[in-house]
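[1] Model the structure of this input:
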Amino acid sequence: MNEKNDDITFSNLGLKESIIQILSKLDISTPSLIQQKTIPEVLQNKNVVFESETGTGKTFAYLLPLIQNLENCKSNEDKIIILAPTYELASQIKLTASQVTSLKASLFIGGTPIKRQIEVLKDKPQIIIGNPSRILELIHLKKLKTSNVRALVLDEADRLVSVEIADETKKLISTIPCDAQFIACTATLNQNTKHTLKGLFSNLSEIILPKEDILSRKITHYALFAESRDKISTLKSFILAENPEKVLVFTSRADQVENIAQKLQYKKVDCMALHAKTDKKERKAAIDRFRNGKCRILITSDLASRGLDIPGITHIVQMDLPSNEDFFVHRSGRTARAGKSGINVVIGDEYEMRKYAALEKKFGLKVYPKMLYKGKLVNPSDIQDFSEE
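    This is a model prediction of the structure:
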């Protein structure tokens, strides 16, 4: 069965009443398909790797059963470790965990003073969340014991076993007890990632859901032509024309994030910037302002295309197309979450429009060409109608 059964409840899946009541307060009553498939497997302490599109509830799919198993442990020394490739995703996981359990969850990310994190460990948190390098550092310093780790999660596993950080991830895994439970999840599980994971862990149960075609069914795709030198002014005109409720703007070049934000701000367009070199406090402030609607435009590099789960993003604007096609999927997937619809706009030059056409064919999308004309976003065929008015 590959279709969601709306008659299945969280209780049917084996979750206890206290967790179900918390979910009800969060207005979550029916498990998503990936949750229906994954929760019973994790509750049975199976090693699981699963793939599901963005916005389908992957975090709760592993977090709810792991928390239940951890709460049932007799020892408060037992813990789980959740690895994430970015600060944003790790922070999101911690926030999600704090919503559903009183167990202490703590964040351990590079760039934050390690002495402060060592102090946090003295409170014996049972849910450890962070990036591989910092957690591995704490293990090597003998400040974080792994002998009582019950489960290890790789969230966005494809990134965690990518060339850039694979060594650190593998070294950390080598410190975890052999009988610990292993879980890996991602929205884009390719054969290389799958092969690597099977080499690291045995007896993996695979849960690979059929694509729900969120990219084509829930997201409307626009193509807006602009030469490179005109892209920022085109972005400004698009924002003025569409007046989007909440828009996330992506650029592949981290050094362009501030440039775009400053030029928009100069034109009196309120926006915030977020990139790899942004200070942790500034990152949090930017995301918080964007989340609560105090600022409706966030400019970012691809660091935020993974795991940035902010409700109500109505528009995605891509100022270029990433070299990695998976990043296009993750960028676009920041909108149309939790059953809603959204708009994805690519502002590109001639080369990027050809590349976009190739993605249109590969992913089975329908891309609508658009133009800015007299302060409005229109179809190219509409311009003749405007001129005859």
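[2] From now on I want contacts and neighbour counts done on CA atoms only, so please keep to that.
    OK.
[3] where exactly do the strands run in the stretch 251-389 of the chain?
    272-274, 297-300, 315-318, 342-348, 367-373, 376-378 (DSSP state E, counting those that start in this stretch).
[4] please give me the structure for this one as well, since I'd like to look at both together:
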Amino acid sequence: MSFDSLGLSADILRAVAEQGYREPTPIQRQAIPVVLSGRDLLASAQTGTGKTAGFTLPLLQKLSTQAASGRGRRPVRALILTPTRELAAQIGENVRDYSKYLELRSLVVFGGVSINPQMMKLRGGVDILVATPGRLLDLEHQNAVDLSQIEVLVLDEADRMLDMGFIHDIRRVLAKLPAKRQNLLFSATFSDDIKTLAEKLLHNPEQVEVARRNTASEQVSQLVHFVDKKRKRELLSQLIGEGNWQQVLVFTRTKHGANHLAEQLNKDGITAAAIHGNKSQGARTRALADFKTGAIRVLVATDIAARGLDIEELPHVVNYELPNVAEDYVHRIGRTGRAAATGAALSLVCVDEHKLLRDIERLLKREIPRMAVPGYEPDPSIKAEPIQNGRGQQQQPRGRGRGQGGAPSSARPQGDKRAPQPRRQGQPAQGDRPARPSRRPAAKKTGTA
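    From the prediction side, this is the model:
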């Protein structure tokens, strides 16, 4: 099947061809006709399989053939909600690429940057708005955006939004949308929480699932190396150097750990930068751009980047520390082996992380192959210690209680602190979580989103 057979316009097909795409992926083949038909959709696919084009292409088709009436200010007709800045920027780039021959305007809004330019662009009229929940509500509170004429709502990476505690913000957004609209919910997994959200949001939806729940791509080779915690950085530097790895995405559990590892790698002569929620948007953008161009060899990231990074033919992902939540392992290694490419994922596992590894292998329903580098055998006399989170506290027991935001408390990475925390008026938000603005006149900058 080719894109020509999916009912897309010549202008969209021309833009798709210029991006080098010839045949739609399975999720695109199944999702595009459903979206064009006007039905609600609940879709799940492995990360890196083309979910974004699965909703952006038919969305552009619908909006371009059903133009808004009038010559005045354009109403926002399509809203795409995403959990992180990086993912919002990636989707916005795709929308611009695919709509380059259409008379449609799009805008990406997220926190960490001045809100005023975003308000100015909204005044000029926007057809498609890509937003993180916090910044969208900031703009709505200041009457900078009108959501009353939304025709299509897309929740992308909805499971990550629930994990990050955005459920209350999502509910606030939904309350401001017209009752009659098309709803598209895209997720890497069909968790129980996602199914609950879908039951409330979607009306008689078509369901598309092109991969088993929480499965890793078969195009990614996975390996585990057991090594003492204090020797991980030394082993990583040796593997990068001896293997001549030129582009490596490394995951840590905490922001402090990401900063420290990047500093140590630079001291080893390996160019590296860290990317996480406490970095300014400018620093995050520069680090990602340098990584894509090869100016730096290693990008050290927390799980905030596990969904939003789209790097063509990324060859190596390293779990310097295993995630506290097994599902995040799948999302991390999904940064490589995207589309038709292959990739390699290596996990450096110390004695503290044996239980986390068992959880991951139970999720994958198989044992990950082991490897060993001579000289880095773990010391059997070292005993396991409780895993520390970003504030130097022990990891909480992984119970089934429910935390803020409606997501299981065990489902949030302890180190990245993305769940909303009680805070005083004006206190900065943590990670990618926005502070709720007051009704007073806006300052030039608001919290991150």
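[5] And the TM-score between these chains?
    The TM-score (TM-score structural alignment, normalised by the length of structure 1) is 0.90; 369 aligned residues with a CA RMSD of 2.0 Å.
[6] Please look at Gln35 of structure 1 and Ala61 and confirm they touch.
    Yes - between Gln35 of structure 1 and Ala61 there is a contact under CA atoms under 8 Å: 4.5 Å.
[7] Next one: the spatially most central residue of structure 2 from His331 of structure 2, what distance?
    The residue lying closest to the centre of structure 2 (CA atoms, centre = their mean) is Arg307, at 2.6 Å. Separation of Arg307 of structure 2 from His331 of structure 2 (CA to CA, to the nearest Å): 6 Å.
[8] Give the intersection of the neighbour lists for those two.
    Residues touching both Arg307 of structure 2 and His331 by CA atoms under 8 Å, 6 or more residues apart in numbering: Thr47.
[9] And the strands in the stretch 101-250 of structure 1?
    105-108, 127-130, 149-155, 181-186, 204-208, 219-225, 247-250.
[10] what's the most buried one of those?
    strand 247-250 (a mean of 26; mean count of other CA atoms under 10 Å).
[11] mean distance, that strand to its aligned residues in structure 2?
    Mean deviation of strand 247-250 of structure 1 relative to structure 2 after superposition (mean CA distance after the TM-score superposition for structure 1): 0.3 Å.
[12] what's that strand in contact with?
    Residues contacting strand 247-250 of structure 1 (CA under 8 Å, 6+ apart): 296-302, 313-320, 331.
[13] Now for the residues you listed: which two are most distant?
    Arg296 and Asp320 (20.6 Å; CA to CA).
[14] rewinding a little: looking at the contacts of strand 247-250 of structure 1, spot the one nearest Thr175 of structure 1.
    Asp302 (30.3 Å).
[15] Report how many residues lie close to the closest residue to the closest one other than its chain neighbours.
    Distance criterion CA to CA, 6 or more residues apart in numbering; nearest residue to Asp302 of structure 1, sequence neighbours excluded, is Ser252 at 6.2 Å. Neighbour count of Ser252 of structure 1, defined by other CA atoms under 10 Å: 18.
[16] Could you do Leu200 of structure 1 as well?
    11.
[17] now swap in His260 of structure 2 and tell me
    His260 of structure 2 has 13 nearby residues by other CA under 10 Å.
[18] residue in structure 1 matching it?
    Using TM-score structural alignment as the criterion, His260 of structure 2 maps onto Asn259 of structure 1.
[19] Okay, that match and Ile22 of structure 1: tell me how far apart.
    Asn259 of structure 1 is 43 Å from Ile22 of structure 1, by CA to CA.
[20] Repeat that for Leu13 of structure 1.
    Distance from Leu13 of structure 1 to Ile22 of structure 1, by CA to CA: 16 Å.
[21] of these two, who's got more company?
    Leu13 (18 against 15).
[22] Can you tell me how far the closest residue in space to the more buried one that isn't next to it in sequence is from Ser341 of structure 1?
    Nearest residue to Leu13 of structure 1, sequence neighbours excluded (CA to CA, 6+ apart): Pro40, at 5.7 Å. Applying CA to CA, the value for Pro40 of structure 1 to Ser341 of structure 1 is 30 Å.
[23] All the helices of the stretch 251-400 of structure 2, in order from the start?
    In the stretch 251-400 of structure 2, the helices defined using DSSP state H, counting those that start in this stretch lie at 255-267, 281-293, 326-333, 354-364.
[24] Now distance to Arg85 of structure 2 too, for the ones you listed, in a markdown table please.
    Below are the helices of the stretch 251-400 of structure 2 laid out as a markdown table (distance: least, CA to CA, whole Å):
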| stretch | distance to Arg85 of structure 2 |
| --- | --- |
| helix 255-267 | 16 |
| helix 281-293 | 8 |
| helix 326-333 | 17 |
| helix 354-364 | 27 |
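[25] Would you mind finding the match for Glu86 of structure 2 in structure 1?
    Using TM-score structural alignment, Glu86 of structure 2 sits opposite Glu88 in structure 1.
[26] Run through the residues that contact that match.
    Glu88 of structure 1 touches Ala304, Gly307, Leu308, counting by CA under 8 Å, 6+ apart.
[27] mean shift of whichever strand or helix holds it relative to structure 2?
    According to DSSP states H and E, Glu88 of structure 1 maps onto helix 87-100. Comparison of helix 87-100 of structure 1 with structure 2 after fitting gives an average deviation of 0.5 Å (mean CA distance after the TM-score superposition for structure 1).
[28] What residues of that helix count as buried?
    Tyr87, Glu88, Leu89, Ala90, Ser91, Gln92, Ile93, Lys94, Thr96, Ala97, Val100 (16 or more other CA atoms under 10 Å).
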